[in-house]
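Q: Coordinates for the following, if possible.
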Amino acid sequence: MKPYSYIAPLEVLSQHTGVAVEGIIKLDGNENPYGCSPKVKEALSTYPYYHIYPDSEQRELREALEGYVGVPDNRLLVGSGSDELIDLILRLFIEPGDKVINCVPTFGMYPFSTETCGGKVVNVPRDESFAVDVSGVKKAMDESAKLIFLASPNNPTGNTTPQRDVLKLLETGIVVVVDEAYYEFSGETMVPLVAEHDNLIVLRSFSKWAGIAGLRVGYGVFPEKIAQHLMKIRPPYNVNIAAQIAAIESLKDLGYLQKTIQAIIAERQRLFAKLAELDSFKPSPSKANFILCSVLNNQAEGIHQQLGRRGIFIRYFDTPLLKDYLRISVGKPEHTDALVAALKEIC
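A: Sure thing, here's the model as predicted:
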């Protein structure tokens, strides 16, 4: 199997380009450019017990999530990023050789974690609008198919999967994992369905909306029995104390974070309009904090490289389905302006 293709941190990008960290425009990781709540920084700077192990059951954080998500805390599980929860779910449900349905193009952690757990990835292409091919997914199922992963909004395409399609897949009886890492930018959720379906899991993250990607906090909403089994197999102390504090303080400062979310949504609209004006670009509508663009004349990789030399970083995937696409995270207005100016010079 291939190693996971991760994005580089600011310090490494600075070393590679010679551009100072402060001058780098980082639009490749779907991070919140406004950062975390000020309350997070204050709480982390004053916490006195870093030498003590954290609460392994994450009781205070799960109680706070109960109010935010609107489900009982016995249905909630927190992980070191939703990536850890993806891995735990796979460990629970699949044995070597079992199949996992992957609706491509989508988030690369699904096939990566499936293969590390000994599963077989079955790729079902999305249609031209990047919608899930429900009939194609059903045709790909057999007795060895155990899970379906659906990112909604989907990374990297930005579109959501409507509830009617999720319900059709739930009817098959297979476990459906809806990854809502970008929920706060779309407002569309399947969480209310979890209480009605014992084969539905919803995952979310603090990385995108709350601006704490570096601390790694994700959580899931599960049927109670699945939550109980996952609590048994997860590592103890899997969410460190700094991450727990940051997540709790984020949930106490929703007013501040909602302002940054709305700023990103507004800038998403402006970025889309600016990209649509470029002859070589065809942006796809997005309900996330990024925009996927089709790039004409096989220019995607070259544009990615030229922008990088200028200290502007966007995402190029170098895969057959996405070789003519670029994904651009929504930044601040000044980031959009610098990006568009550079693209006009390059293209």
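
Q: okay, CA-based contacts and neighbour counts for the rest of this
A: Will do.

Q: buried stuff in the longest helix anywhere in the chain?
A: Assignment by DSSP state H gives helix 254-276 as the longest helix of the chain. By 16 or more other Cα atoms under 10 Å, the buried positions in helix 254-276 come out as L257, T260, I261, A263, I264, I265, E267, R268, L271, F272, K274, L275.

Q: cool, and stretch 110-130?
A: 110-115, 117-126, 130.

Q: Check stretch 219-234 too.
A: Buried residues in stretch 219-234 (16+ other Cα under 10 Å): Y219, G220, V221, F222, P223, E224, I226, A227, L230, M231, R234.

Q: which two in these are spaced the farthest apart?
A: P223 and R234 (16.4 Å; Cα to Cα).

Q: now the helix or strand that contains R327: how far from the chain's centre is it?
A: Assigned by DSSP states H and E, R327 belongs to strand 325-329. Remark: strand 325-329 is offset 14 Å from the chain centroid, using Cα atoms, centre = their mean, to the nearest Å.

Q: picking up where we left off before, farthest-apart pair in the buried residues of helix 254-276, please.
A: Farthest pair in the buried residues of helix 254-276, by Cα to Cα: L257 and L275, 26.4 Å.

Q: G35 - nearest residue in space that isn't next to it in sequence?
A: Excluding the flanking residues, the one nearest G35 by Cα to Cα, 6 or more residues apart in numbering is G211, at 4.6 Å.

Q: Please provide the structure for the following sequence as well, for comparison with the first:
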Amino acid sequence: MERLVRSCYKQGGYVFAKKAGGPAHGAGNERIARLASNENPEGPSPAAVKAAQEAVLFANRYPDERVDVLVSALRAHYGDYTFVAGVGMDGVIETLMRTLVDPGETVVVSTPTFSFYGLAAQAQGAKVVPVPRRADFSVDTDALIRAGKDAKIVVLCTPNNPTGNATSAEDVRRVLDGINGLLFLDNAYVEFSGIDYLPLMKKYENLVIGRTFSKVHSLAGLRIGYAFVPAWLQPFYLRAGTPFTVNSVSAAAAAAALSDTDHASRYIRQVKTWRKRFAAELKYPVLPSDANFVMVDVAPQTGDEVVEKLAARGVLVRSCRSFTGLSDHYIRVSIGEDWENERFVREANSL
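A: Now for the predicted structure:
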């Protein structure tokens, strides 16, 4: 019966980071440095925990299909924008593709980058066109505009996963001016960059900015993403979305997390400190980063080799081999707690 499976799923799929366990625990490491998945090492804000505990008491009821508690909190926090939500950034991406893309239409993606854009587009039967970045991983805006001029959606991640670098607001504006379709700007890591793309929302009706509570707000396990969208798009997005997709506990926790600015600020400071320390203390080249991770060039070793060696020493990092268009001598390292970062530097420098 496997013949019934669509050809795009016969192989491939999203490649997950190495989980705690396996070689790490097998080598006798009871305390594992988890630096593979770009998570916030600090637990959720107490305000988010309290809101989640209160919300779970009413889990016998379906959640609000419009997620008004979260949308109201987002508007109070950011101002007069139009919002939609999803099950993580992935859910927002998937619903956006479902809303806009017909089979055979083109989705253009700036690569190397997060693979789920292409997977979600393929699920709609789209033609996915990758546009490689320059040698320094900056966006080739002219090439992106040429390829994406008549595409239904152009996807640009900034700061980019896994390279870490951000694209300027001016370059994003150039892309918006040069295409006829919609630009999806993935801002999952924007809080660590200091760049503000939101003024573009007031000027362009073909821009969607996606964000997540998984990183700076420590809610990766609750899977809550959201997006700033032009007003014309919201009703169609809601119509295309899976019913009751965002659960009430996650929505309540996320709404409360927005109010705890101290919690977010602590991790942002931690990230900025350790990006500098990694660059200064590692024996390997560290690429400039605007995110809560860095990409490290471990040549002449491969990324997979270094990942396995570090896992045996109780440090989990991400190999970049699965990122299409990226040479196999890079690893991605999240910013964790001090002891995790220190162990990574010590163990990586000893390889």
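
Q: TM value for the aligned chains?
A: TM-score for the superposed chains, counting by TM-score structural alignment, normalised by the length of structure 1: 0.92, backed by 337 aligned residues with a Cα RMSD of 1.9 Å.

Q: quick revisit: helices and strands around the strand holding R327 of structure 1, which ones?
A: strand 290-295, helix 300-309 (3 or more Cα pairs under 8 Å, 6 or more residues apart in numbering; DSSP states H and E).

Q: Check which helices and strands the shortest one sits against.
A: Using 3+ Cα pairs under 8 Å, 6+ apart as the contact test, the elements touching strand 290-295 of structure 1 are helix 254-276, strand 281-283, strand 325-329.

Q: number of nearby residues for T17 of structure 1?
A: When neighbours are defined as other Cα atoms under 10 Å, T17 of structure 1 has 15 of them.

Q: Does it touch G311 like I think?
A: Yes - between T17 of structure 1 and G311 a contact is recorded at 6.7 Å, counting by Cα atoms under 8 Å.

Q: Which part of structure 2 matches stretch 246-265 of structure 1?
A: Using TM-score structural alignment, stretch 246-265 of structure 1 lines up with residues 253-272 of structure 2.

Q: ok, now stretch 334-345 of structure 1?
A: Using TM-score structural alignment, stretch 334-345 of structure 1 pairs with 339-350 in structure 2.

Q: Now do that stretch: everything it contacts.
A: By Cα atoms under 8 Å, 6 or more residues apart in numbering, the list of residues contacting stretch 339-350 of structure 2 from outside reads 32-35, 274, 278, 281-284, 310, 313, 315, 335.

Q: Let me know the closest of the residues you listed to E42 of structure 2.
A: I335 (11.0 Å).

Q: Tell me who's in contact with the closest one.
A: Applying Cα under 8 Å, 6+ apart, the residues near I335 of structure 2 are L35, N38, N40, Q270, V271, W274, R275, N292, F293, V294, N341.

Q: Tell me the secondary structure of N238 of structure 1, please.
A: Classification of N238 of structure 1 by DSSP: H, G, I helix; E, B strand; the rest coil places it in coil.

Q: do the same with N29 of structure 2
A: coil.

Q: those strands in structure 1, which residues are they?
A: Using DSSP state E, the strands of structure 1 run over 25-26, 76-79, 99-104, 120-125, 145-151, 175-179, 200-205, 218-221, 281-283, 290-295, 312-313, 325-329.

Q: Deepest in the core, which of those is it.
A: Neighbour counts (mean count of other Cα atoms under 10 Å) averaged over each of those peak at strand 325-329, with a mean of 27.

Q: Taking helix 300-309 as reference, get the angle to that strand.
A: 40 degrees (axes from the mean of the first three to the mean of the last three Cα atoms, to 10 degrees).

Q: Next, the contact list for the residue lying closest to F272 of structure 1 once chain neighbours are set aside, please.
A: Excluding the flanking residues, the one nearest F272 of structure 1 by Cα to Cα, 6+ apart is P283, at 6.4 Å. The neighbourhood of P283 of structure 1, defined by Cα under 8 Å, 6+ apart, consists of F272, L275, A276, I291, L292, C293, S294.

Q: Mind telling me what P283 of structure 1 corresponds to in structure 2?
A: Per TM-score structural alignment, P283 of structure 1 is aligned with V286.

Q: do V122 of structure 1 as well
A: Aligned partner of V122 of structure 1 by TM-score structural alignment: V129.

Q: repeat for L169 of structure 1
A: Using TM-score structural alignment, L169 of structure 1 pairs with V175 in structure 2.

Q: burial measure for its match, as a count.
A: Neighbour tally, V175 of structure 2, other Cα under 10 Å: 22.

Q: Go ahead and confirm it touches A143.
A: No - V175 of structure 2 is not in contact with A143 according to Cα under 8 Å; the separation is 9.9 Å.

Q: which other helices and strands contact the longest helix of structure 1?
A: Helix 254-276 of structure 1 packs on helix 183-186, strand 281-283, strand 290-295, helix 333-346, going by 3+ Cα pairs under 8 Å, 6+ apart.

Q: quick one: contacts for A243 of structure 1?
A: L215, R216, V217.

Q: Considering these, which possesses the most neighbours?
A: V217 (27 neighbours).
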